[in-house]
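A.B. asks: I would like the atomic coordinates for the input below:
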Amino acid sequence: MAKVALITGASRGIGRATARLLGAHGWSVGVNFARDEQAAQETVRQVSQAGGSACAIRGNVADEADVIAMFDVLEGALGRIDALVNNAGIVAPAMPLADMSVTRIKQLFDINILGAYLCAREAARRMSRGRGGAGGLIVNVSSVAARHGGPNEYVDYAGSKGAMDTMTIGLAKELAREGVRVNAVRPGFIDTEIHASGGWPDRAAVLGAQTPIGRSGSADEVAEAIVWLLSDAASYVTAALLDVSGGR
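C.D. replies: As a prediction, this is how the structure comes out:
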């Protein structure tokens, strides 16, 4: 029987690349999206083309009822969940913290922190052996911004990813004896659409050239790290923060 994964924010970027790669490994994938159903269906098509199966699942990760419903729909359509890729996240236009509105900060924290925690909590409830689950895997998609702080650009975004890192470490220790491994990847300058939403479409290419490796990364390269963490090859890895950042 195929393993089953839920990927939040899987209609584009790292989420889509991970879904496609899991499909190539024979997984069944729940493709979560918030608004763009057409893009989510394109991800479903790519997963199927790669050799897996998939379904699109609408849901706002910052809404508790939506999160519970997402997991219910996934299990009804594809079977018991084996893995969560906690990928959904947003960024806002670059500016110093002193210029940020409370509306902006709250919206970003609702998606990037509350959403990540709600999805991880629901996965923990369903996967934990002590609660009737069969174990499982959680990979959180963080950012090296958690280390660098995002000064003059995204201090709010960087802080939200710092919260995800802390949750990764603590939850991994909570769930280790429950048969659940919890890890995070921390991408650097990755060439995805998220930079355009921050007002600088070429950000990854321009700043990636300044990294030790001399270029930006691709969503597919991050997906490879995520899928490794979801594999049996990483069976002794939990509470790890894996940088995928070209040495930055």
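A.B. asks: hey, let's count contacts and neighbours off CA atoms from now on
C.D. replies: OK.
A.B. asks: Nearest the middle, which residue of this protein would you pick?
C.D. replies: Closest residue to the average C-alpha location of the chain: Asn87 at 1.6 Å, with C-alpha atoms, centre = their mean.
A.B. asks: Contacts only, for that one.
C.D. replies: Ile7, Thr8, Gly9, Ala10, Ile14, Gly15, Ala116, Asn140, Val141, Ser142 (C-alpha atoms under 8 Å, 6 or more residues apart in numbering).
A.B. asks: what's the closest of those to Ala39?
C.D. replies: Set against Ala39, the nearest of those by C-alpha to C-alpha is Ala10 (8.8 Å).
A.B. asks: this one as well, want them side by side:
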Amino acid sequence: MEPVTVITGGSRGIGAATARRLARAGHHVAFGYRRDHDAAQAVLADIHAAGRRGLAVPADTTDADQVTALFDAAADLGDLTGLVNNAGVTSPIGPFVDLDAGDLRRVVDVNLIGYVLCAQQAARRMSAGGAIVNVSSAAATLGSPGEYVHYAAVKAATDTLTVGLAKELAPRGIRVNAVAPGIIRTDIHAVSGVPDRPDTAAGRIPLGRAGEADEVAAAIAWLLTPDASYTTGTVLRVSGGL
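C.D. replies: The predicted structure is shown next:
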């Protein structure tokens, strides 16, 4: 059976790199995106260039109906074998006491509730051999003091979701893992107000540099392969030593 994978947040950053890598590895890919139609079409073109079928579906993962529509669309590609829960947001970097309540709710809604809604759909549709990969963050264990403690807390919840769901779905032969990237060179830093963070933070990363989206995509891709058949409930850190 040819693998069919759903990726959320697939038009940019880690999601786009993962979509392209999986297509080259033989996956048919349906990915969700929020706004950037041109970026989504560029990723879709690369999926097709790799000889795979693909779908780009506008979807807000905090909306249960839109999540269902994304997975219904993916069913046109075949039976679902994989989910990459990647859609995520941060908020402006700053002290915890200055955190805006609206930003807090947005971070929780996208990074946790969205993951749960997508994982529910995947769990309902997958059979033995299926795999879910949640994109967490090294922040989950570092805490991100002075930056975004609330984001770190939500990513810690992602790790707990991964472990609990892995145990619940294991009897059905479905694996659930996470990757925990460190500081990766994507445009998410611009959204948090510090676009040069990958460069300014390099000095505190043991490997001396920020990571690249392709390096995280490689770990995600491995977790979806039969080579990872005995790996579940694991959070794989891809953080340059942080």
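A.B. asks: returning to what we had before: from the contacts of Asn87 of the first structure, which land in helices?
C.D. replies: The helices, defined by DSSP state H, take in Ile14, Gly15, Ala116 from these.
A.B. asks: And the longest helix anywhere in the first structure, what does it pack against?
C.D. replies: Criterion DSSP H: the longest helix present in the first structure is helix 155-175. For helix 155-175 of the first structure, the packing partners by 3 or more C-alpha pairs under 8 Å, 6 or more residues apart in numbering; DSSP states H and E come out as helix 102-109, helix 115-127, helix 145-148, strand 180-187.
A.B. asks: Run the angle between that helix and strand 180-187 for me.
C.D. replies: 160 degrees (axes from the mean of the first three to the mean of the last three C-alpha atoms, to 10 degrees).
A.B. asks: on that earlier part again, just the ones in helices among the contacts of Asn87 of the first structure now: which is nearest Trp200 of the first structure?
C.D. replies: Nearest to Trp200 of the first structure, judged by C-alpha to C-alpha, of these is Ile14 at 18.1 Å.
A.B. asks: The residue nearest to the closest one when sequence neighbours are not counted and Thr18 of the first structure, how far apart?
C.D. replies: In space, and not counting its chain neighbours, Ile14 of the first structure is closest to Ala219: 4.7 Å by C-alpha to C-alpha, 6 or more residues apart in numbering. Ala219 of the first structure is 8 Å from Thr18 of the first structure, where distance means C-alpha to C-alpha, to the nearest Å.
A.B. asks: How about Asn140 of the first structure?
C.D. replies: Per C-alpha to C-alpha, Asn140 of the first structure is found 12 Å from Thr18 of the first structure.
A.B. asks: When the two are compared, which one has more neighbours?
C.D. replies: Thr18 (28 against 24; other C-alpha atoms under 10 Å).
A.B. asks: With His25 of the first structure as the reference, measure out to the more buried one.
C.D. replies: Distance, Thr18 of the first structure to His25 of the first structure, by C-alpha to C-alpha: 11 Å.
A.B. asks: And the ones in helices among the contacts of Asn87 of the first structure, which is closest to Gly59 of the first structure?
C.D. replies: Ranked by distance to Gly59 of the first structure (C-alpha to C-alpha), these are led by Ala116 at 13.0 Å.
A.B. asks: For the closest one, the count of nearby residues, please.
C.D. replies: Ala116 of the first structure, neighbours per other C-alpha under 10 Å, totals 27.
A.B. asks: what do we get in the first structure for Lys155 of the second structure?
C.D. replies: Aligned by TM-score structural alignment, Lys155 of the second structure pairs with Lys161 of the first structure.
A.B. asks: close enough to count as contact, its match and Arg147?
C.D. replies: No. Between Lys161 of the first structure and Arg147 there is no contact under C-alpha atoms under 8 Å: 9.0 Å.
A.B. asks: Looking at those two, which is more packed in?
C.D. replies: Of the pair Lys161 of the first structure and Arg147, Lys161 is the one with more neighbours under other C-alpha under 10 Å, namely 27 against 13.
A.B. asks: OK, contacts around that one?
C.D. replies: When contacts are counted by C-alpha under 8 Å, 6+ apart, Lys161 of the first structure is found next to Asn112, Ile113, Ser142, Ser143, Ala145, Ala146.
A.B. asks: swap in Gln41 of the first structure?
C.D. replies: With contacts defined as C-alpha under 8 Å, 6+ apart, the neighbours of Gln41 of the first structure are Ser11, Cys55, Ala56.
A.B. asks: What helix or strand is it located in?
C.D. replies: helix 37-50 (DSSP states H and E).
A.B. asks: check the fit of that helix onto the second structure and give the mean distance.
C.D. replies: By mean C-alpha distance after the TM-score superposition for the first structure, the fitted helix 37-50 of the first structure averages 1.5 Å away from its aligned residues in the second structure.
A.B. asks: Quickly note the distance from Val238 of the second structure to Arg204 of the second structure.
C.D. replies: 15 Å.
A.B. asks: which position in the first structure aligns with Gly146 of the second structure?
C.D. replies: Matched to the first structure by TM-score structural alignment, Gly146 of the second structure sits across from Asn152.
A.B. asks: secondary structure class for Asn32 of the first structure?
C.D. replies: Following DSSP: H, G, I helix; E, B strand; the rest coil, Asn32 of the first structure is assigned to strand.
A.B. asks: and the residue lying closest to Leu80 of the second structure once chain neighbours are set aside, how many neighbours?
C.D. replies: In space, and not counting its chain neighbours, Leu80 of the second structure is closest to Val4: 5.1 Å by C-alpha to C-alpha, 6+ apart. The criterion is other C-alpha under 10 Å. On that basis, Val4 of the second structure has 26 neighbouring residues.
A.B. asks: Show the contacting residues for Val4 of the second structure.
C.D. replies: His27, His28, Val29, Ala30, Ala74, Leu77, Gly78, Asp79, Leu80, Thr81, Gly82.
A.B. asks: Give the ChimeraX command for selecting the buried subset of the residues you listed.
C.D. replies: Buried residues within the contacts of Val4 of the second structure, by 16 or more other C-alpha atoms under 10 Å, are selected in ChimeraX with:
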select :27,28,29,30,74,77,79,80,81,82
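A.B. asks: Out of the contacts of Val4 of the second structure, which are shared with the first structure?
C.D. replies: Retained contacts for those in the first structure, judged by both residues aligned by TM-score structural alignment, their matches' C-alpha atoms under 8 Å, are His27, His28, Val29, Ala30, Leu77, Gly78, Asp79, Leu80, Thr81, Gly82.
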